[in-house]
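The following block contains a protein sequence and its predicted model.
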Amino acid sequence: MSVAAKVTAVLGAFLPGDVRLTLTEICRRAGLPLTTGHRLVGELTARGFLERLPEGSYRVGRLLWRIGAQAAEPRELRELALPYMAELYAATRENVQLAVLGEDRVLCLERLRGPHSVPVFSRVAGELPLHATGVGKVLLAFAAEETVERVLAAPLAAVTPNTITDPGRLRAELAEVRRSGLAHTQEEMSIGTLSAAAPVRDGDDRVVAALSVVVWRHSADLRRLDPAVLGAARALSRDLAAIS
């Protein structure tokens, strides 16, 4: 491995979404000997790309965060979406999420939640499965055909007992998402929750993101949630079309 490959392997160890990793975990994920990993992690920490915490674990440093925050497309989409996400949160007081497709996974760009919102697994820059989330079903429904076939051909993990793991059933649900412009999950990512999601389109009518609300299933009112999510997604789409 070249030095550049070793460095990217160390930084890539944080991609699965773990906030904190020990040196041993970093080396194992990067496929590096402990001595090599120790030297590289030390240099990256000294330069601000990683940060060493008091108990000895490491997390992404501020310099790396600043560099990543300059990625143009996610930043612009997030900045446009935030006012509509805030309005959606004000109307529902529930979890509001903005996500995009990233290498056959859901990549969360932004999340708003309040003190009484249902706990969710998503976090900014974190990944979730496409088949078990509302935003994921939207993104998969409007993805390229080869992406859909690749995801359906792979094992669909049962995150909960209610997760759809049958490819035929999921294919039918994706067709309904394309027809209605809405996706729902019922306790598929976490027990007790329901989500409603809608597509966000650019000026070429391509689906570039998904917007969702996640609520407690026992208190969910789809007659209220669906129009709110659809309205916010369409308003954001109009803004995206205006700058495309």
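Everything's here; your move. Numbers count the residues shown, from 1 in each chain.

drop to CA atoms for contacts and neighbour counts, all remaining ones
Fine.

My read is that residue 41 contacts residue 10, right?
Yes. Using CA atoms under 8 Å, residue 41 makes contact with residue 10 at a distance of 7.4 Å.

before we move on, what SS does residue 29 have?
Recorded secondary structure, residue 29: helix (DSSP: H, G, I helix; E, B strand; the rest coil).

how much space between it and residue 9?
Using CA to CA, to the nearest Å, residue 29 is found at 8 Å from residue 9.

Next, please give the residue ranges for the strands of this structure.
Here the chain has its strands, by DSSP state E, at 50-52, 58-60, 95-102, 105-112, 127-128, 183-186, 193-201, 207-216.

As TSV, those strands with mean neighbour count and distance to residue 82 would be great.
Shown next, in TSV, are these (neighbours: other CA atoms under 10 Å; distance: least, CA to CA, whole Å):
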stretch	mean neighbour count	distance to residue 82
strand 50-52	21	28
strand 58-60	20	24
strand 95-102	24	9
strand 105-112	22	8
strand 127-128	22	20
strand 183-186	24	21
strand 193-201	27	13
strand 207-216	26	11
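
Please identify which of the ones you listed is closest to residue 79.
Residue 79 sits nearest to strand 105-112 of all the strands of the chain, at 9.7 Å, using CA to CA.

could you check the angle strand 207-216 makes with the closest one?
Inter-element angle recorded for strand 105-112 and strand 207-216: 60 degrees (by axes from the mean of the first three to the mean of the last three CA atoms, to 10 degrees).

Put this next to the previous one:
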Amino acid sequence: MSDQKKTAKKPRSELKSTGYEIFIGILSILSIINLVLILVFQENSLQTVLGVMNALFSLIFLIDFTYRIFTAPSAAAYFFRHFGWADLLASLPFAQLKVLRIFRLVRVYRLLRDVGPRTVARTLIKDRAGSALYVLLLMGIFVLQFGSLTMLALEQDAEGANITSASDALWYTIVTISTVGYGDQYPVTSLGRLCGVAIIVVGVGIFGTFTGYLATVFLAPKSPDAAAADSVGAPLSEASVETLRGLLAESEAKMAEIKRMLS
């Protein structure tokens, strides 16, 4: 019985799944790079795009902090000893605190050090659906930032252009990634249209993969091996035992009748 309780109750870990930790680590690197770009380049359009992206990162990191503190083995240990306070401060929308996101990189380094690169690679390959989802989410974030900046650089000085500001570029990229495509903003240059095609392809891939992932999670039938594994060691109730005894007695009676008919 004690072994059943140990297997039924899986201990919670501070480190989450491999794909999730790498996803958060890459976002942390990008957010730190954005902070450096904001400090180095004082260009209004760049400041606008990166400001929007940093607001998005702050929201993601705040959700990550909430998720970690509620699933940590010890909320106090996570907050005080495992840099939970740094995760909380780094998720606030203040430029001076964003440098604390480097502690998230320390967590990813710990993951790679503890399990090893080969194990990480095998885990990512085994969980192909989750890995593909994280990759496409990262692609969406990268396209939102760099696609907006690229579209603005290609279009803002073109003749007859209607994408002339950072907000125009962000709006065009968002509605294109989401496959809505209102048509109020559109590229007029050849390179701009080529960039728009890449954004459309990424958007279709993100929503197609996300739909398939949800279908796999909610609609896929449970495998026979998993069902058998769940049933092994499960205690039988008295009603189940009595039902089995009745079926066994009925089978024995039928076997006796068949033997009598054959003799």
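Everything's here; your move. These figures come from a predicted structure and were not determined experimentally.

With both chains overlaid, what TM-score comes out?
In this superposition the chains share a TM-score of 0.23, using TM-score structural alignment, normalised by the length of the first structure; 107 aligned residues with a CA RMSD of 6.6 Å.

Same list (the strands of the first structure) but as JSON lines, adding distance to residue 34 of the first structure.
Below are these laid out as JSON lines (distance: least, CA to CA, whole Å):
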{"stretch": "strand 50-52", "distance to residue 34 of the first structure": "16"}
{"stretch": "strand 58-60", "distance to residue 34 of the first structure": "15"}
{"stretch": "strand 95-102", "distance to residue 34 of the first structure": "30"}
{"stretch": "strand 105-112", "distance to residue 34 of the first structure": "30"}
{"stretch": "strand 127-128", "distance to residue 34 of the first structure": "27"}
{"stretch": "strand 183-186", "distance to residue 34 of the first structure": "43"}
{"stretch": "strand 193-201", "distance to residue 34 of the first structure": "42"}
{"stretch": "strand 207-216", "distance to residue 34 of the first structure": "40"}
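
Can you say which of those strands is nearest to residue 151 of the first structure?
Closest to residue 151 of the first structure of these, according to CA to CA: strand 105-112, at 9.3 Å.

That closest one vs strand 95-102, what angle?
Going by the same axes, to 10 degrees, strand 105-112 of the first structure makes 150 degrees with strand 95-102.

which helices and strands does strand 105-112 of the first structure pack with?
Under the contact definition 3 or more CA pairs under 8 Å, 6 or more residues apart in numbering; DSSP states H and E, strand 105-112 of the first structure sits against helix 72-92, strand 95-102, strand 127-128, helix 134-141.

try 7 Å this time
Secondary-structure packing of strand 105-112 of the first structure (3 or more CA pairs under 7 Å, 6 or more residues apart in numbering; DSSP states H and E): strand 95-102, strand 127-128.

who touches the first one?
In this structure, residues lying in contact with strand 95-102 of the first structure by CA atoms under 7 Å, 6 or more residues apart in numbering are 85, 89, 106-113, 117-118, 135, 139, 208-215.

quick one on the thing from earlier: among residue 29 and residue 9 of the first structure, which residue is more densely surrounded?
For residue 29 of the first structure versus residue 9, the count of surrounding residues by other CA atoms under 10 Å is larger for residue 9: 20 against 14.

Please verify my assumption that the more buried one contacts residue 30.
Yes. With contact defined as CA atoms under 7 Å, residue 9 of the first structure and residue 30 form a contacting pair (4.8 Å).

Quick one: neighbours of residue 152 of the second structure, just the number.
Using other CA under 10 Å, residue 152 of the second structure has 23 neighbouring residues.

Buried residues, the strand or helix carrying it. List them.
Here residue 152 of the second structure sits within helix 148-155, counting by DSSP states H and E. Residues of helix 148-155 of the second structure classed as buried under the neighbour-count rule (16 or more other CA atoms under 10 Å) are 148-149, 151-155.

Equivalent analysis for stretch 63-74 of the first structure, please.
Buried, per 16+ other CA under 10 Å, within stretch 63-74 of the first structure: residue 74.

what's the first-to-last distance across it?
Start to finish, the residues bounding stretch 63-74 of the first structure are 18 Å apart (CA to CA).

ok so, going back, out of the strands of the first structure, which is closest to residue 169 of the first structure?
Here strand 183-186 is closest among those (CA to CA), at 13.3 Å.

Who are the packing partners of the closest one?
Secondary elements touching strand 183-186 of the first structure (3+ CA pairs under 7 Å, 6+ apart): helix 134-141, strand 193-201.

Show me what the last one is packed up against.
Taking 3+ CA pairs under 7 Å, 6+ apart as contact, the helices and strands that strand 193-201 of the first structure lies on are helix 134-141, strand 183-186, strand 207-216, helix 222-243.

what residues does it touch?
134-135, 138, 181-187, 207-217, 225-226, 229-230, 233-234, 236-237.

Tell me what angle that strand forms with strand 95-102.
50 degrees.

Ok, the first one next?
Compare the direction of helix 134-141 of the first structure with that of strand 95-102 by the same axes, to 10 degrees and you get 30 degrees.

For the stretch 151-263 of the second structure, which segments count as helices?
If DSSP state H, counting those that start in this stretch is used as the criterion, the helices of the stretch 151-263 of the second structure fall at 166-177, 190-219, 224-231, 238-262.

thinking again about what came up before, I'd like to know which of the helices and strands packed on strand 105-112 of the first structure lies nearest to residue 171 of the first structure.
So among those, strand 95-102 is nearest, using CA to CA, at 17.6 Å.

Kindly reformat the helices and strands packed on strand 183-186 of the first structure as CSV containing distance to residue 147 of the first structure.
CSV is the format used below for those (distance: least, CA to CA, whole Å):
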stretch, distance to residue 147 of the first structure
helix 134-141, 8
strand 193-201, 17
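
Contacts for stretch 222-230 of the first structure, please.
For stretch 222-230 of the first structure, the external contacting residues (CA under 7 Å, 6+ apart) are 88, 196-198, 211-212.

Excluding chain neighbours, what is closest to residue 235 of the first structure?
residue 84 (7.6 Å; CA to CA, 6 or more residues apart in numbering).

again with residue 174 of the first structure
Nearest one to residue 174 of the first structure, counting by CA to CA, 6+ apart, is residue 141 at 4.8 Å.

now residue 88 of the second structure
In space, and not counting its chain neighbours, residue 88 of the second structure is closest to residue 65: 6.2 Å by CA to CA, 6+ apart.

I'd like to know how many residues surround the one you found.
Here the number of neighbours of residue 65 of the second structure (other CA under 10 Å) works out to 21.

That one: helix or strand, and which one exactly?
Following DSSP H and E, the helix or strand that holds residue 65 of the second structure is helix 44-71.
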